[in-house]
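# Could you look at this predicted model? Sequence included:
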Amino acid sequence: MTGTLINGADLGRDADLDATTAVITGIGITAPNGLGKQEYWEAVRAGRSGIGRITRFDPSGYPATLAGEVPGFEAAEHLPNRLLPQTDQVTRLALVAAEWALADAGIDTTALAEFDMGVLTASGSGGFEFAQRELCSLWSRGSQYVSAYQSFAWFYAVNSGQISIRHGLKGPSGVVVSDQAGGLDAIGHARRQIRKATPLMVSGGMDASLCPWGWAALWTSGRVHAGSDPERAYLPFDPRASGHVPGEGGAILIMESAATARARGAHSYGEIAGYAATFDAPPHAQREPGLAAAIDMALADAGVAASDIDVVFADAAGIPELDRIEADAIADTFGYRAVPVTAPKTMTGRLYSGAGPLDVATALLAMAAGEIPPTVNVTPSSDSPLDLVVGGARRATVRAALVLARGQGGFNSAVVLFGPDGRKRP
């Protein structure tokens, strides 16, 4: 059977597959090196970093002073005043990204059945900055000075809830908490809801813990780089690697069934073709890490071979042992330097639950542009098994991409993406 091209996108050749195929029709980005899809893409393809010294509080008393802060974000310019007293920075970023994603997809939620639209996001920390402010009020002034909004503004599920309320989305909703892997897990679960006949899901992830309380919590991970030079701070797959730089932001995506998107003549950025997640055994179990298994299962779920993948977006922990595990897993699956590998998050820092969705958005934008963004500041060792994209963006035809993410505690997730004309079927 032949496919039908809508706005350049082959949204399916079979009605049953159309109903269960999840495509992305809208992208909303709030990142340390760009607000909005276009600004972010221009920055990432040019290798422009958003990492610098923290400005939202004085970091001089902390061992680590660098972060990826979202620049020039004034919530009052984007959101109604009534929402400002009840929301944390992370929720404001998520609400704005969701607004942009819905507009990008051409969705008017008031014109759709409210139970046909759901929200499934990820969060690694919730509203830390809001919670810190209210706890300070409690300790210094008394309980009568604590905002009633504290009851939910700190919570992991607050982004899903506020997006749902703002846009009247009453379909399947929830939140996934699995650290850096959470964003991909949320996308995977949203895809499951599409397969269960929900026509539209808002998904992705957002984190923002750049306040003294959040910063102290992040430092306890033992994985945060303690230097002060932004160009030497976050160097995954580099012999000089000594931790990562935290960041804030992420991406919100609009996912629809291919049938829904086709019926309304929507543009498709691409398809969530495969997803898998595994969990590492505790160190004393002396079992192999689960990342390689997640890669293999995601490829199998997508029905493709390793040779079909045109680029890998790496998790890029910036911890030598974890980088070695990831490099080995990629090389074992794809072969020695057999596939381009990139880590654009070296320009944003690790965004925790926002990282995976931002990499998914970046991969889809790379497909449209025919260009793989670089891994900045990194000089891999001469014996590295990875074909790491460094020194500048690389022109390439990208029809299928693999995105990887790992969360502290043993979470591993992998997503396979097909471009709008890259659907592979037997």
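Received it, and whenever you're ready, just let me know what you need. Numbers count the residues shown, from 1 in each chain.
# contacts, neighbours, all on C-alpha from now
Fine.
# Now do the strands in the stretch 51-200 of the chain.
In the stretch 51-200 of the chain, the segments counted as strands under DSSP state E, counting those that start in this stretch are 51-53, 66-68, 117-122, 173-176, 200-207.
# Could you identify which of the ones you listed is most buried?
strand 200-207 (a mean of 33; mean count of other C-alpha atoms under 10 Å).
# mind putting the strands of the stretch 51-200 of the chain in JSON lines, distance to R350 included?
Converted to JSON lines, the strands of the stretch 51-200 of the chain look like this (distance: least, C-alpha to C-alpha, whole Å):
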{"stretch": "strand 51-53", "distance to R350": "10"}
{"stretch": "strand 66-68", "distance to R350": "8"}
{"stretch": "strand 117-122", "distance to R350": "15"}
{"stretch": "strand 173-176", "distance to R350": "18"}
{"stretch": "strand 200-207", "distance to R350": "10"}
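# what's the closest of those to G36?
Closest of the strands of the stretch 51-200 of the chain to G36 is strand 200-207, at 14.0 Å (criterion: C-alpha to C-alpha).
# Could you pull up the contacting residues of the closest residue in space to P289 that isn't next to it in sequence?
Nearest non-adjacent residue to P289, counting by C-alpha to C-alpha, 6 or more residues apart in numbering: D280, 5.3 Å away. Contact analysis of D280 by C-alpha atoms under 8 Å, 6 or more residues apart in numbering lists E288, P289, G290, G409, G410, F411, N412.
# Included below, for side-by-side comparison, is a second structure:
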Amino acid sequence: MTAAVITGIGVAAPNGFGTENFWAATLRGESAIRPVRRFDVSGYPARLGGELDGFDPADHIPSRLLPQTDRMTQFALAASAWALADARVEPGAYEATETGVAMAGAFGGFEYGQRELENLWRSGPEHVSVYMSFAWFYAVNTGQTSIRHGMRGPAGVIVSDQAGGLDAVAQARRNIRKGSRLMLSGGFESSFCPYGWVARMSGGTLSTGDDPRTAYVPFDVGARGYVPGEGGAVLVVEDAAGARRRGAHIHGEIAGYAATFDAAARHGGARGLRRAVEGALADAQMTAADIGVVFADGSGTPDEDHAEAEAIAAVFGPGAVPVTVPKTMTGRMSSGGASADLACALLAMRDGLIPPTVNVRTVAAGAQIDLVTGGPRRWEPGAALVIARGRGGFNSAMVLRRGTASPDVSAEATSNDSDIRTGSGGE
């Protein structure tokens, strides 16, 4: 089967708007977690977030789209344009039907929905925007992006919370293998409004700490939950042979992927994260020794952190591979978080630097992992593993490697790349 490679990156994150701004801030260890300012959070137990400041959508998208789009969609449109520019895709390089979009979504356009519900309550139904019919929908980023860039091939949305950022890119790879030439893929979120905030709080894992330095510290003895962030990343995924023919710069190859689902406790409670990691390695035809860095999910809750550290240690050996959680600088961006981790992994390969996990001071007892803290760590770039998990039991793992492999991938290497998550009894 045809290899799928990444030729373009576009990032819109709280600590950096634009890929290089984001990466420079990440290497400096600059955290964007602070008291939320987009709405009054004084009456809520959770008051910190990773907000993307200074974003004026009028600078990045046509004015006619402004009343049609939620903030998350405006991020997606801006970053998609940057990713295509990074990929240097010339007009007409591919037929419109050979290109498509596979995005992840979770919360949808909460801010747009909140505003229109307020209009309904305050002024009546005639004051609700006609665009409300789609601007709130978690699939709208896929639709608006495909329209904006004239992509008329496969289009879809993956809904699996934080894991969706990997699952969508895996779907893009499937479409490349089925004959598409280029796919835009990733995820974006923005739910910094009362409507979105209480939806996040309902999960019970939001950090209520008021100190940005200690509120979100995965794998730390003081872990107390997570801080939400907004933003995400989009990647240009191409057929490797086509990318080479047009002389594209290749950031890396999607070498392996697998996904599992945790069983509900009353059905045995079996965790599937280790199987997802092992499945991604098998799909890539690699061993644990081939992986040079793990970008961990880092939920920030003690039980989930322990389970992830246990899975990493079981696969790689205690402390045998560097582990990092750069989202400690942005907060967890739901469907945008894992796609931003993929961008970090590709940039880490490019520059030979592993970004740090900020604010973690003392790794919890029993977490036998080599967590990169303090500052960036130099490495000899090789393959990277990105892990993502979503609320409800979603587990995903993806392996990236440098350069390009042969476009002919054996059928055995694709056995784990399935649309169906394995598990039993999960609800």
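Perfect, I can see it now. Remember, it's a predicted structure, so these values are computed and weren't measured experimentally.
# follow-up on the earlier one: could you tell me which of the contacts of D280 of structure 1 belong to strands?
Residues of these located in strands (DSSP state E): F411, N412.
# out of the contacts of D280 of structure 1, who has the most neighbours?
Neighbour counts for those (other C-alpha atoms under 10 Å) peak at N412, which has 29 neighbours.
# hmm, back to that, nearest to V389 of structure 1, of the strands of the stretch 51-200 of structure 1?
Evaluated over the strands of the stretch 51-200 of structure 1, closeness to V389 of structure 1 peaks at strand 51-53, with 19.4 Å, by C-alpha to C-alpha.
# Which neighbouring elements make contact with the closest one?
On a contact count with 3 or more C-alpha pairs under 8 Å, 6 or more residues apart in numbering; DSSP states H and E, strand 51-53 of structure 1 meets strand 66-68.
# so the strand it packs on matches what in structure 2?
Aligned by TM-score structural alignment, strand 66-68 of structure 1 corresponds to residues 48-50 of structure 2.
# Which positions in stretch 132-141 of structure 1 come out as buried?
Q132, E134, L135, S137 (16 or more other C-alpha atoms under 10 Å).
# Find the nearest non-adjacent residue to the second one, please.
What it means is E134 of structure 1. V146 (5.4 Å).
# That neighbour corresponds to which position in structure 2?
So, by TM-score structural alignment, V146 of structure 1 is matched to V128.
# dump the residue contacts of its match.
Applying C-alpha under 8 Å, 6+ apart, one finds that V128 of structure 2 lies in contact with E116, L117, N119, L120.
# and in structure 1, which of these remain?
Contacts from those that recur in structure 1, judged by both residues aligned by TM-score structural alignment, their matches' C-alpha atoms under 8 Å, are E116, L117, N119, L120.
# what's the closest of those to V409 of structure 2?
Distance to V409 of structure 2, by C-alpha to C-alpha, is smallest for E116 among those, at 49.0 Å.
# counterpart of that closest one in structure 1?
Using TM-score structural alignment, E116 of structure 2 lines up with E134 in structure 1.
# Hmm, Q144 and that match touching each other?
No. Using C-alpha atoms under 8 Å, E134 of structure 1 makes no contact with Q144, being 10.6 Å away.
# Now do stretch 258-268 of structure 1: which range of structure 2 does it align onto?
By TM-score structural alignment, stretch 258-268 of structure 1 lines up with residues 240-250 in structure 2.
# My error: substitute stretch 394-413 of structure 1 in the last question.
Going by TM-score structural alignment: stretch 394-413 of structure 1 matches residues 377-396.
# May I have the distance across that stretch, first residue to last?
End-to-end span of stretch 377-396 of structure 2 (C-alpha to C-alpha, to the nearest Å): 25 Å.
# do stretch 182-198 of structure 2 as well
For stretch 182-198 of structure 2, the end-to-end distance is 38 Å (C-alpha to C-alpha).
# now swap in stretch 128-145 of structure 2 and tell me
Stretch 128-145 of structure 2: ends 24 Å apart by C-alpha to C-alpha.
# so M132 of structure 2 makes contact with R115?
No. Checked against C-alpha under 8 Å, the pair M132 of structure 2 and R115 is beyond contact range at 9.7 Å.
# coming back round to it: for M201 of structure 2, state which of the kept ones among the contacts of V128 of structure 2 is nearest.
Comparing the kept ones among the contacts of V128 of structure 2 against M201 of structure 2 with C-alpha to C-alpha picks out L117 as the nearest, at 20.0 Å.
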